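1. A predicted structure for the sequence below; I have some questions about it.
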Amino acid sequence: MYIKPAVSALTLLMLTALGGCGGGGGTTVAGGTTVASPQGVYQGTFSNGGSHNTLILENNQFYTIYGSTVAGAFSVEGFLQGNGNASGGNFTASDVKDATAAGQLLTGTLSASYTASNNLTGTLTEGSNTVNFTGTPLLASVYDYNAAANLSDIAGTWNTTSLRGFASTFTIAASGAFTATSGACAFNGSFKPRSSGKNVFDVTMTFGPAPCVLPGQTLAGIGIDFMLNNGKRQLLIAGLDASRTSSAGFFGTR
């Protein structure tokens, strides 16, 4: 997410149709109050009028995919990724990366608090710009974070758009292995259900030589699929390389 100055409107939205709730164990804070783990999917608003959804995994790594809803599906404009720390109801990350549609990787920090009812409140800062946000869990009836990811839901062909705006086609085997093309660029990789049993795929993708934008590079990240209100499924993919200096994202419906 590029945090625009206060005079500009921010549109930040991840996985608009998704729902879910935090899961996992808890921790005891002062006074004996048990605070649930922050993991799960949150939807909420930013202080400058934007909206968001944030996925926090069981290892406190998080992704926020932002953009807008077009014809009932989610159109991605970028994503945030960070490695957080959760303790006593506080969630912080000092290494936030913001992958934009222009190919930039901006840096930032996040500081938040979470409660036993899985409310999330905090601030996101990039440079001199800061926005406040709140978030609440979404309904498991739409996207059940605590269910295991199912490869049969994504097997087959997906026509997607890359974060940089290029048409891309994924062909995913029943095993989760995939081949993909984007114009004259060919790449491949795999989707694997997350070992935690949560409803998230671990994704790796390796790009071929030029004219691929990231020739020869291997990226890793997440994939999530979910049902839209119109009965179609949507697939969202976000990844970074090991040094977190290159990024790629894809989204599509079928």
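-> Nice, I can see it. Numbers count the residues shown, from 1 in each chain.

2. C-alpha from now on. contacts and neighbour counts both.
-> Fine.

3. residues contacting N199?
-> The contact partners of N199, taken as C-alpha atoms under 8 Å, 6 or more residues apart in numbering, are 144-150, 193, 224.

4. Most neighbours among those residues, please name it.
-> Y145 (27 neighbours; other C-alpha atoms under 10 Å).

5. Could you verify that S152 is part of a helix?
-> Yes: counting by DSSP: H, G, I helix; E, B strand; the rest coil, S152 is located in a helix.

6. Skipping its backbone neighbours, what lies nearest A177 in space?
-> Among residues not flanking A177 along the chain, S190 sits closest, at 4.1 Å (C-alpha to C-alpha, 6 or more residues apart in numbering).

7. Below is structure B, check it against A:
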Amino acid sequence: MKKIHVASIVLAFSLSACGGSSSSTSTSATPNNPQSTATAEGFWSGTTNTGRSISGLVLDDGTTWFIYTSATNNQLIAGAIEGNGVSNNGSFTSTNSVDFNLEGAGVRTATVSASYTPKQTLTGTVSYPSAGNLTFTSTYDASYETTPNLALLVGNYSGVSAVKAGTEAGVASVDANGNFQSTGTSGCKSSGTISPHKKGNVYNLTLQYGPSPCATPGGTVTGVVFYQATTSQLFGLAINATRDNGLIFLGKKI
């Protein structure tokens, strides 16, 4: 893998539809389990005070997964934020978030404080111990309320992934049982499983890296997968158990 100097993963689909836009959900339009009307749960998409685009989700258990773009180019992914938060009467707080930054800042701890109107808006601040604050505003994406369809993901993908050590192009595949296989240009092989999350239009991901030349031989990461049917693109976010390394993956079906 090559060392990351700048944000190097091209964001080829609209951040406003990271989970599949409302117009694309006809391919998986079965009503999902009723979503909470009192929490910050859902897909969210918006912008930061520094001109970045930000998009991601809050799961039913309060787990958060967000991606953000470069401040100078909204077609480049600059990092991802993962954490666990609590919704309470219009206030959402995560005190254990981790920012996996691809612009040279590395892995940073963060606190997220936000206010929300269920299924409408989520507005808040990401605070870093030694790097100031980042504010954001976002709106709800109703595609979260459709049922995930594993059959849509089946196929082969060409894409790029990033871990702390760098980025790498490669190919991946998903079969009808949700088995995931990937091979990078370095020869690094990984395998895992994808399965529909119990609630929301999102999938669970567990991935294990093979031996060297993988940057983290034998390591395991867990996270989530989004799929956008209109562009046939798969996007994955995952983190390891110690939360000091993660994975960002973007692939297009071939």
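-> Looks like it came in fine. Everything numeric in this text was worked out from a predicted model, so none of it was measured.

8. TM-score for the pair, please.
-> Once superposed, the chains reach a TM-score of 0.79 (TM-score structural alignment, normalised by the length of the first structure), with 220 aligned residues with a C-alpha RMSD of 2.3 Å.

9. Out of the contacts of N199 of the first structure, which is nearest to K97 of the first structure?
-> Among the contacts of N199 of the first structure, I224 lies closest to K97 of the first structure (C-alpha to C-alpha), at 19.3 Å.

10. Identify the residue of the second structure aligned to that closest one.
-> If you follow I224 of the first structure across to the second structure using TM-score structural alignment, you land on F226.

11. part of a strand, is that match?
-> Yes: membership of F226 of the second structure in a strand is supported by three-state DSSP.

12. Return the distance of it relative to H197 of the second structure.
-> F226 of the second structure sits 11 Å away from H197 of the second structure, going by C-alpha to C-alpha, to the nearest Å.

13. Give me the common contacts of these two.
-> Listed as contacting both F226 of the second structure and H197 by C-alpha under 8 Å, 6+ apart are Y203.

14. what's the neighbour count on the residue nearest to A177 of the first structure?
-> Applying other C-alpha under 10 Å, we find 18 residues neighbouring S190 of the first structure.

15. Then the one 5 residues further on?
-> As a burial measure, the neighbour count of S195 of the first structure was computed by other C-alpha under 10 Å and equals 12.

16. what does it align to in the second structure?
-> Alignment note (TM-score structural alignment): S195 of the first structure maps to K198 of the second structure.

17. just T125 of the first structure next, same as before
-> With TM-score structural alignment as the criterion, T125 of the first structure lines up with S127 in the second structure.

18. With adjacent residues omitted, what lies nearest to that match?
-> S127 of the second structure sits nearest to N133 (C-alpha to C-alpha, 6+ apart), 4.4 Å away.

19. what's the answer for T125 of the second structure, then?
-> T135 (4.3 Å).

20. Can you tell me how far the one you found is from N49 of the second structure?
-> 6 Å.

21. Comparing those two, which residue is more hemmed in?
-> T135 (16 against 13).

22. Is N179 of the second structure in contact with G192, as I believe?
-> Yes: with contacts counted by C-alpha atoms under 8 Å, N179 of the second structure reaches G192, the gap being 5.9 Å.

23. Quickly note the distance from the match of T125 of the first structure to T64 of the second structure.
-> Counting by C-alpha to C-alpha, the separation of S127 of the second structure from T64 of the second structure is 15 Å.

24. quick one, which of these two is more surrounded?
-> Comparing S127 of the second structure with T64 by neighbour count (other C-alpha under 10 Å), the higher total belongs to T64, at 21 against 18.

25. so which strand or helix has that one?
-> Per DSSP states H and E: T64 of the second structure is located in strand 63-69.

26. Kindly report the same for L235 of the first structure.
-> Here L235 of the first structure is covered by strand 233-240, with elements defined by DSSP H and E.

27. For that strand, enumerate the helices and strands it packs against.
-> strand 73-83, strand 201-207, strand 218-227, strand 247-253 (3 or more C-alpha pairs under 8 Å, 6 or more residues apart in numbering; DSSP states H and E).

28. Please identify which of the ones you listed is closest to D241 of the first structure.
-> Short answer: strand 218-227, nearest of these by C-alpha to C-alpha, at 4.2 Å.

29. list the helices and strands that closest one packs on?
-> strand 201-207, strand 233-240.

30. My understanding was that V160 of the second structure contacts L250; is that so?
-> Yes: counting by C-alpha under 8 Å, V160 of the second structure touches L250, with 5.7 Å between them.

31. Now do the shared contacts for these two.
-> With C-alpha under 8 Å, 6+ apart as the test, V160 of the second structure and L250 both reach I9.

32. Helix or strand: which one has the match of T125 of the first structure?
-> Using DSSP H and E, S127 of the second structure falls within strand 121-128.

33. Could you tell me the angle between that strand and strand 76-84?
-> Interaxial angle of strand 121-128 of the second structure relative to strand 76-84 (axes from the mean of the first three to the mean of the last three C-alpha atoms, to 10 degrees): 90 degrees.

34. Enumerate the strands of the stretch 51-200 of the first structure by residue range, in sequence order.
-> Applying DSSP state E, counting those that start in this stretch to the stretch 51-200 of the first structure gives strands spanning 51-56, 61-70, 73-83, 85-87, 90-100, 105-114, 120-126, 129-137, 156-162, 167-172, 177-182, 185-193.

35. how about the fourth one, which residues of the second structure does it hit?
-> If I follow you right, that is strand 85-87 of the first structure. Strand 85-87 of the first structure maps onto residues 86-88 of the second structure, going by TM-score structural alignment.

36. Quick check: the matching stretch compared with the first structure, mean distance?
-> Compared with the first structure after the fit, stretch 86-88 of the second structure shows a mean deviation of 0.8 Å (mean C-alpha distance after the TM-score superposition for the first structure).

37. and that stretch, how far from the chain's centre?
-> Centroid separation between stretch 86-88 of the second structure and its chain, computed with C-alpha atoms, centre = their mean, to the nearest Å, is 21 Å.

38. Any buried residues in that stretch, and which?
-> Neighbour counts using 16 or more other C-alpha atoms under 10 Å place 86-87 of stretch 86-88 of the second structure among the buried residues.

39. for S190 of the second structure, what are its contacts?
-> Taking C-alpha under 8 Å, 6+ apart as the criterion, S190 of the second structure is in contact with 181-183, 207-210.
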